[in-house]
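Chemist: Provided below are the primary sequence and the corresponding predicted coordinates.
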Amino acid sequence: MYNMFAYDFTETMRVTNQWLGASAQALGSYPVHGLAPNPMFRLLSAWGDVTERSFDRMVARPDWGIDTVVGEDGRDHVVQVEKVMRRDFGDLIRFRVQGRRESKRKVLMVAPMSGHYATLMRSTVTSLLPDCEVYVTDWHNARDIPVSAGKFDIEDYTRYVIDFVRELGPDTNLVAVCQPVPLALAAVAWLAEHEPAAQPATMTLIGGPVDPDAHATDVTDFGRRVTMGQLEHLVIQRVGFKHAGAGRQVYPGSLQLASFISMNLDTHAAAFRDQIMRVAKDEAGDHDRHNKFYDEYLAVMDMTAEFYLSTVERVFKNREIARNVFEIDGQRVDISKIKDVATMIVEGEKDDISAPGQCLAAIDLLTNLPAKKARTHLEPNAGHFGIFAGRAWRDNIRPLVLDFIDSNAGRPATRRPANANGEANNGVVDKPAPTGSGPTPI
């Protein structure tokens, strides 16, 4: 009950701050203050506006917001999100583009389960839609999943990826970003050994901790400093009675958000201070640069306790993937069994979450993969967010990934930009993430 009290206390503090922000915004906006103009009232209202919005977004599930995509005919085509597979802890969804010929490129984006929703990949999905049929793993918030649904750890996560790839077929091009990279690698290895006919055509691994010890970061250092007992005692809580998952043990998204922000507190503090001043001067917009970024960044979800703890223990501490000793149901998954799946590794030179070398370690495990089927790319001056959703992705990495897919399918490259500026971003504005704001410090 203590852990449940802690969870509800955190939610109480969030609601209280949201209420204080709304109250301050209303108080500072009374017309009567115009009789005695004072900048204090504008600042009070601006502080309340930013505060209320920020704390409200923490429990809001962002919408994908991908309504149309430009087709080969130059027209906008409506995009509909369809659920291909429904599971307790996550769905396989498809972005179906209406009224266009189906693309030969079928891409499965394996999204992180690391505190943010899969919508963190919105700009990545948007950039791929003009040229691909895009499917995404859409993970659910653990607080909304009843205890009766059972557990969900990294073995279950790997099984989900296996099932999704099996559902889509062998012409699938798997793209895993950050946290799921080692588990996606294990899923493909399992298929290679047990169901080779269901293997994906290609696998692109972007900025993930295959071997966390390859290059130390604040994330890996934290994993080394704390014991599993300390971690469980400090961060695991039980979902309160307000939610469908009441009683489920989770690693709360609020704690994950706190760890994100603490990695570069000065940057975030300056961003919010500047936004308050812009609101006070009537220079801010509902969908301005700040709000676009933080509406997504502040929207966090809980992870099941067993998933979080098993990730720390088995991927970071014991390095089971890096040592090629990972098991599912007591059966070893041998990564060297991958012989036919063309693999591309992408890293960012300035990635402070999964530093260069951590993802590249996958190449050393693919001992039976022909050299001609392996490709690596280190993006200069790119941080963690940039290599899958920022300018580095759109300008450099995305074209490389599409060319890699085509070359291993025996097709000439046919990629094209989605707008007149030559950028396949469908109008998405580049949002540089503050240092340490990547999707997974676990």
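Modeler: Structure received.
Chemist: C-alpha only now, for contacts and for neighbours.
Modeler: Noted.
Chemist: does the spatially most central residue of the chain belong to a helix, a strand or coil?
Modeler: The residue lying closest to the centre of the chain (Cα atoms, centre = their mean) is residue 112, at 4.2 Å. Under DSSP: H, G, I helix; E, B strand; the rest coil, residue 112 falls in the coil class.
Chemist: am I right that it is in contact with residue 178?
Modeler: Yes. Taking contacts as Cα atoms under 8 Å, residue 112 lies within contact range of residue 178: 6.5 Å.
Chemist: pull out the buried residues from stretch 269-282.
Modeler: Neighbour counts over stretch 269-282 (16 or more other Cα atoms under 10 Å) mark 272, 275-277, 279-280 as buried.
Chemist: same question, stretch 349-366
Modeler: 349-363, 365-366.
Chemist: quick one: which of the buried residues of stretch 269-282 sit in helices?
Modeler: Members of the buried residues of stretch 269-282 lying in helices (criterion: DSSP state H): 272, 275-277, 279-280.
Chemist: could you pull out the helices in the stretch 201-350 of the chain for me?
Modeler: 218-225, 228-235, 253-262, 265-280, 289-297, 305-310 (DSSP state H, counting those that start in this stretch).
Chemist: looking at those, which is nearest to residue 16?
Modeler: Closest approach to residue 16 among the helices of the stretch 201-350 of the chain is made by helix 253-262 (14.7 Å; Cα to Cα).
Chemist: what angle separates that closest one from helix 265-280?
Modeler: For helix 253-262 against helix 265-280, the angle by axes from the mean of the first three to the mean of the last three Cα atoms, to 10 degrees is 100 degrees.
Chemist: list of residues touching stretch 115-128?
Modeler: With Cα atoms under 8 Å, 6 or more residues apart in numbering as the test, stretch 115-128 has contacts from 61-64, 66, 69, 111-112, 134, 136-140, 253, 256-257, 296-297, 299-303, 388-389, 393-394, 398, 418, 424-426, 428, 439-440.
Chemist: to clarify, my last question referred to stretch 182-189.
Modeler: The contact list for stretch 182-189 (Cα under 8 Å, 6+ apart) reads 110, 154, 157-159, 161-162, 176, 199-200, 208-210, 315, 321, 326, 333-338.
Chemist: what about versus this one:
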Amino acid sequence: MKYMATYDLMETARNTNEWLGATARAMASYPMFALSMNPMVQLTAAWGEVTERTFGRMIAKPDWGIRSIVGPDGTDHLVDILPVVKKPFGDLVQFFVRRREPAKRRVLLVAPMSGHYATLLRSTVASLLPDCDVFITDWHNARDIPVSAGKFDVEDYTLYLAEFMRFMGPETHVIAVCQPVPLALAATAYLAAEDPDAQPRSLTLIGGPVDPDAAATDVTDFGRRVTMGQLEELAIQRVGFKHMGAGRLVYPGLLQLQSFISMNRDRHSKAFSEQIVRVARGQASDHDAHNRFYDEYLAVMDMTGEFYLSTVERIFKGREIAENKFTVGGKKVDIGAITQVAVKTVEGANDDISAPGQCIAALKLLTGLPDSKKASHVEPGAGHYGIFAGKSWRLNIRPLVLNFIDANSGAPEKPAKAASA
């Protein structure tokens, strides 16, 4: 599978479907067909419109779409999206609110690198902006990164997070969502040993696989069923000549999207069938609920091959974080070295990707942290998406996270030194 031809074959299939949709939409929209009373004409045009948009948005990075927020004085404040640290594989981006004094809460939102862009957390950012200065990790599409930029695996990801935390300073409160949860924990522990003054004030871990074996899901079962050799052969491809990263080994976003959809195939099929009918009846719009969701859900990015494989091998199969055996550059990262950073875990009771138990396992690893600085929450009835961007986040979890941040703001108390013998 590690050939450019397989990568280009997938892109050819995507491009062909987009073209077929555009052709059907254009052909069935000719005025002459208005004389026909056959409903198949409208359905064909609607199928073409939905199909063209579906396959077209798979390769387009969504816009943040956050133009302004309402300030406490009732006026609109424009929001500038500014990269403040630029790196080959990802930037640290600030949502700078014009005409507003720096907020008391300074938040680093760690976005997942699991096939979707950081814009997946758009609603999370929008909900935090009125009360916080928000920064986010904006990971780049691996197909656009030249081979000359080198590798990027879980150790490099951890070092990126440590560098971003250093840049933001010790008054930072980190919120990690999904995939980066164990690596955000590792990056904090790395700073605890290497640069204690750069540690954040608090760390909120939302729905991440600190210990994948704590509760089985389809994701963990898949990791157990296949060997690393099989996974490399089936999942890793080389970027085609069309892109800047030509020749780079990647786990294609289109393959990841296929696995996402296969987990809920019937629900997605029903959603698209109903959307075609709505378009045919003239009941759909450019920003209706279906398009708002799928414009984001279908926009996928490639991950570097070494990042994908090292995640499966070291986080899921080897359980290096769960067993406190993770290393960076040959040096062990001891989770127990965290003694000052308050840590809170958040899980969804109905999470089928990172089931309850996987994230809260982080608290057991924090052997040097007093219980007063540990907290956990399981949201009843919430699935994976709901705990960071859905109704559960808006109504219940966001207030809890902000209260946790407030309770742990200010300079931490130094742990008491052991009395001399």
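Modeler: Nice, I can see it. Since the model is a prediction, treat every value here as computed from it, not as a measurement.
Chemist: circling back to that earlier point, relative to residue 190 of the first structure, which of the helices of the stretch 201-350 of the first structure is closest?
Modeler: Residue 190 of the first structure lies closest, by Cα to Cα, to one member of the helices of the stretch 201-350 of the first structure: helix 305-310, at 19.0 Å.
Chemist: what helices or strands is that closest one leaning on?
Modeler: helix 228-235, strand 249-251 (3 or more Cα pairs under 8 Å, 6 or more residues apart in numbering; DSSP states H and E).
Chemist: which of the ones you listed sits most buried?
Modeler: Mean neighbours per residue, mean count of other Cα atoms under 10 Å, is largest over those for strand 249-251, with a mean of 26.
Chemist: with the second structure overlaid, how far apart is that strand on average?
Modeler: Following superposition, strand 249-251 of the first structure is found to deviate from the second structure by 0.2 Å on average (mean Cα distance after the TM-score superposition for the first structure).
Chemist: which neighbouring elements make contact with that strand?
Modeler: Packed against strand 249-251 of the first structure by the contact rule (3+ Cα pairs under 8 Å, 6+ apart) you find strand 237-238, strand 303-304, helix 305-310.
Chemist: I'd like the next helix or strand past the top strand by length along the second structure.
Modeler: Using DSSP state E to define each element, the second structure has its longest strand at strand 76-85. On the C-terminal side of strand 76-85 of the second structure, the closest following helix or strand by DSSP states H and E is strand 90-97.
Chemist: residues touching that following strand, excluding its own?
Modeler: Contacts of strand 90-97 of the second structure (Cα under 8 Å, 6+ apart): 68, 77-86, 129, 133-140, 164.
Chemist: pull out the buried members of those residues.
Modeler: With burial judged by 16+ other Cα under 10 Å, the buried subset of the contacts of strand 90-97 of the second structure is 68, 77-79, 83, 129, 133-140, 164.
Chemist: which among those gets closest to residue 146 of the second structure?
Modeler: Nearest to residue 146 of the second structure among these, counting by Cα to Cα, is residue 140 at 11.5 Å.
Chemist: that closest one and residue 186 of the second structure: what is the separation?
Modeler: Note on residue 140 of the second structure: its distance to residue 186 of the second structure, by Cα to Cα, to the nearest Å, is 21 Å.
Chemist: and if you look at residue 292 of the second structure?
Modeler: From residue 292 of the second structure to residue 186 of the second structure the distance is 34 Å (Cα to Cα).
Chemist: more neighbours, those two?
Modeler: Higher neighbour count among residue 292 of the second structure and residue 186: residue 186, with 27 against 11, using other Cα atoms under 10 Å.
Chemist: what's the match for that one in the first structure?
Modeler: Taking TM-score structural alignment, the alignment pairs residue 186 of the second structure with residue 186 from the first structure.
Chemist: post-alignment, the helix or strand harbouring its match versus the second structure, mean distance?
Modeler: Element membership for residue 186 of the first structure, per DSSP H and E: helix 181-194. Taken over the aligned residues, the distance from helix 181-194 of the first structure to the second structure averages 0.4 Å (mean Cα distance after the TM-score superposition for the first structure).
Chemist: that older thread, narrow the contacts of stretch 115-128 of the first structure to those in strands?
Modeler: Using DSSP E, the subset of the contacts of stretch 115-128 of the first structure located in strands is 69, 134, 136-139, 303.
Chemist: got TSV for those, with distance to residue 373 of the first structure too?
Modeler: Shown next, in TSV, are those (distance: Cα to Cα, whole Å):
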residue	distance to residue 373 of the first structure
69	32
134	23
136	24
137	25
138	29
139	30
303	35
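Chemist: farthest-separated two in those?
Modeler: Farthest-apart pair in these is 69 and 303; separation 32.2 Å (Cα to Cα).
Chemist: helix/strand/coil for the nearest residue to residue 197 of the first structure once chain neighbours are set aside?
Modeler: Excluding its sequence neighbours, the residue lying closest to residue 197 of the first structure (Cα to Cα, 6 or more residues apart in numbering) is residue 170, at 6.7 Å. The three-state label given to residue 170 of the first structure by three-state DSSP is coil.
Chemist: for residue 328 of the second structure, see how far away the equivalent of residue 170 of the first structure over in the second structure is.
Modeler: Residue pairing (TM-score structural alignment): residue 170 of the first structure is matched to residue 170 of the second structure. According to Cα to Cα, residue 170 of the second structure and residue 328 of the second structure sit 22 Å apart.
Chemist: which helices and strands does the lengthiest helix in the first structure pack with?
Modeler: Counting residues, the longest helix found in the first structure (DSSP H) is helix 2-28. Secondary-structure packing of helix 2-28 of the first structure (3+ Cα pairs under 8 Å, 6+ apart): helix 39-57, strand 237-238.
Chemist: can you list these in JSON lines and add mean neighbour count and distance to residue 20 of the first structure?
Modeler: Rendered in JSON lines, the data for these read as follows (neighbours: other Cα atoms under 10 Å; distance: least, Cα to Cα, whole Å):
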{"stretch": "helix 39-57", "mean neighbour count": "20", "distance to residue 20 of the first structure": "7"}
{"stretch": "strand 237-238", "mean neighbour count": "24", "distance to residue 20 of the first structure": "26"}
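Chemist: I'd like the ones you listed laid out as CSV, including distance to residue 1 of the first structure.
Modeler: Below are those laid out as CSV (distance: least, Cα to Cα, whole Å):
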stretch, distance to residue 1 of the first structure
helix 39-57, 25
strand 237-238, 8
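Chemist: between the ones you listed, which one is closest to residue 249 of the first structure.
Modeler: Nearest of those (Cα to Cα): strand 237-238, 4.4 Å.
Chemist: contacts for that closest one?
Modeler: Contact with strand 237-238 of the first structure is made by 1, 3-4, 6-7, 246-252, as judged by Cα under 8 Å, 6+ apart.
Chemist: perfect, that will be all.
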